[in-house]
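>>> Coordinates only, no sequence provided:
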């Protein structure tokens, strides 16, 4: 776990202490691979417990990364969900966000031999939002 993940998670744990979330519903039948499409495979994941999991996938045939934010808690009800990725050297943050029932994404970007920062945000049923971002990683 990188230092940036630890700092973001520490802030989330503090915020989570005051929140009581609705019970989790069954997750969507979608998988990160089916959301990103043919040729993508999972290369990393970050759990934003208990809200959901961010997946980073890579397609070796076209050099693209893909990020999906899959909800755990609150799946089946519309809450703010975001998947995001940024390529080192670019100021553009590519994202998909909105009121989703099961996942946000796919967010695809060409990042062959470039570091990426990826993750996103989940909100609970009260509207409180929790963010997790990686450090700059997966540079090759």
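Looks like it came in fine. Computed from a predicted model, the values in this text were never measured in an experiment.
>>> okay, CA-based contacts and neighbour counts for the rest of this
Will do.
>>> Tell me if I am right that residue 61 is in a helix.
No. The assignment for residue 61 (DSSP: H, G, I helix; E, B strand; the rest coil) gives coil, which keeps it out of a helix.
>>> Distance check, the closest residue in space to it that isn't next to it in sequence against residue 57.
Closest residue in space to residue 61, ignoring its immediate chain neighbours: residue 39 at 7.4 Å, by C-alpha to C-alpha, 6 or more residues apart in numbering. Per C-alpha to C-alpha, to the nearest Å, residue 39 is found 9 Å from residue 57.
>>> what kind of secondary structure is the residue positioned nearest the centre of the chain in?
Centroid-nearest residue in the chain: residue 54, 3.1 Å away (criterion: C-alpha atoms, centre = their mean). Assigned by three-state DSSP, the conformation of residue 54 is strand.
>>> Then residue 34?
Under three-state DSSP, the three-state class of residue 34 is helix.
>>> Just give me the neighbour total for it.
If you count neighbours by other C-alpha atoms under 10 Å, residue 34 ends up with 13.
>>> Mind checking which of residue 39 and residue 57 has more residues around it?
Taking neighbours as other C-alpha under 10 Å, residue 39 and residue 57 compare with residue 57 leading, 23 against 14.
>>> okay, pairing it with this:
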């Protein structure tokens, strides 16, 4: 339980740090979740499990480029979580567009996925399947999502 509390705090720190950084990301800042030039962070959301909210196994990042009207989503895995069963992310726009990037071979990140969404709401769903390095291979799937939001 204590480990989950620390992971929750770690995920909260990632979210806070990401929200503070509002300058457009570049390809050189890949490790902080860059979708490319002109994108700014709209939201960051930690994955959760059936037994623990905000496990920290991964964080969904949603970005927006106001110049192009495109949304971008990425899922990043925590360094202490082994994604043995892969990862996936799905971005949806309220006009019916869907973009998915998922594979059982992904180990560090899923995405980026891009969709044009100016004037529409977006939602994001993601998952990572694996285990914590110190958990004796107790495999599970953590999921999460950002409900319809960022409309306009």
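Everything's here; your move. Predicted, not measured: the structure shown is a model, and the values here were computed from it.
>>> Just give me the match in structure 2 for the residue nearest to the centre of structure 1.
Structural alignment (TM-score structural alignment) places residue 54 of structure 1 against residue 60 in structure 2.
>>> Quickly note the distance from that match to residue 85 of structure 2.
18 Å.
>>> Stretch 73-82 of structure 1: how far from the chain's middle?
On the basis of C-alpha atoms, centre = their mean, to the nearest Å, stretch 73-82 of structure 1 sits 13 Å off its chain's mean C-alpha point.
>>> How are the strands of structure 1 distributed by residue range?
41-48, 52-59, 64-71, 79-87, 93-100, 103-110, 116-123, 129-133 (DSSP state E).
>>> Nearest to residue 10 of structure 1, out of those?
Nearest of those to residue 10 of structure 1, taken as C-alpha to C-alpha: strand 129-133 at 10.4 Å.
>>> ok, now which ones touch residue 109 of structure 2?
Shown in contact with residue 109 of structure 2 (C-alpha atoms under 8 Å, 6 or more residues apart in numbering): 74-77, 87.
>>> My error: substitute residue 133 of structure 1 in the last question.
4-5, 8, 117-120.
>>> Relative to residue 123 of structure 2, how far out is whichever residue in structure 2 pairs up with residue 132 of structure 1?
Aligning on TM-score structural alignment places residue 132 of structure 1 opposite residue 144 in structure 2. Counting by C-alpha to C-alpha, the separation of residue 144 of structure 2 from residue 123 of structure 2 is 11 Å.
>>> Check residue 13 of structure 2 too.
Following C-alpha to C-alpha, the distance that separates residue 13 of structure 2 from residue 123 of structure 2 is 23 Å.
>>> okay, these two: which has more neighbours?
The residue with more neighbours, out of residue 13 of structure 2 and residue 123, is residue 123; 19 against 12, by other C-alpha under 10 Å.
>>> wait, doesn't the more buried one sit right on residue 151?
No. At 9.8 Å, residue 123 of structure 2 does not count as touching residue 151 under the criterion of C-alpha atoms under 8 Å.
>>> Pull out the buried residues from the longest helix along structure 1.
Assignment by DSSP state H gives helix 3-16 as the longest helix of structure 1. For helix 3-16 of structure 1, the neighbour count (16 or more other C-alpha atoms under 10 Å) marks 9, 12 as buried.
>>> likewise stretch 127-140 of structure 1?
Residues of stretch 127-140 of structure 1 classed as buried: 130-134, 136, 138 (neighbour count, 16+ other C-alpha under 10 Å).
>>> Report the contact partners of residue 102 of structure 2.
Contacts of residue 102 of structure 2 (C-alpha under 8 Å, 6+ apart): 86-89, 110-111.
>>> Mind putting those into CSV with distance to residue 69 of structure 2?
What follows is those, written out as CSV (distance: C-alpha to C-alpha, whole Å):
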residue, distance to residue 69 of structure 2
86, 30
87, 26
88, 23
89, 20
110, 21
111, 18
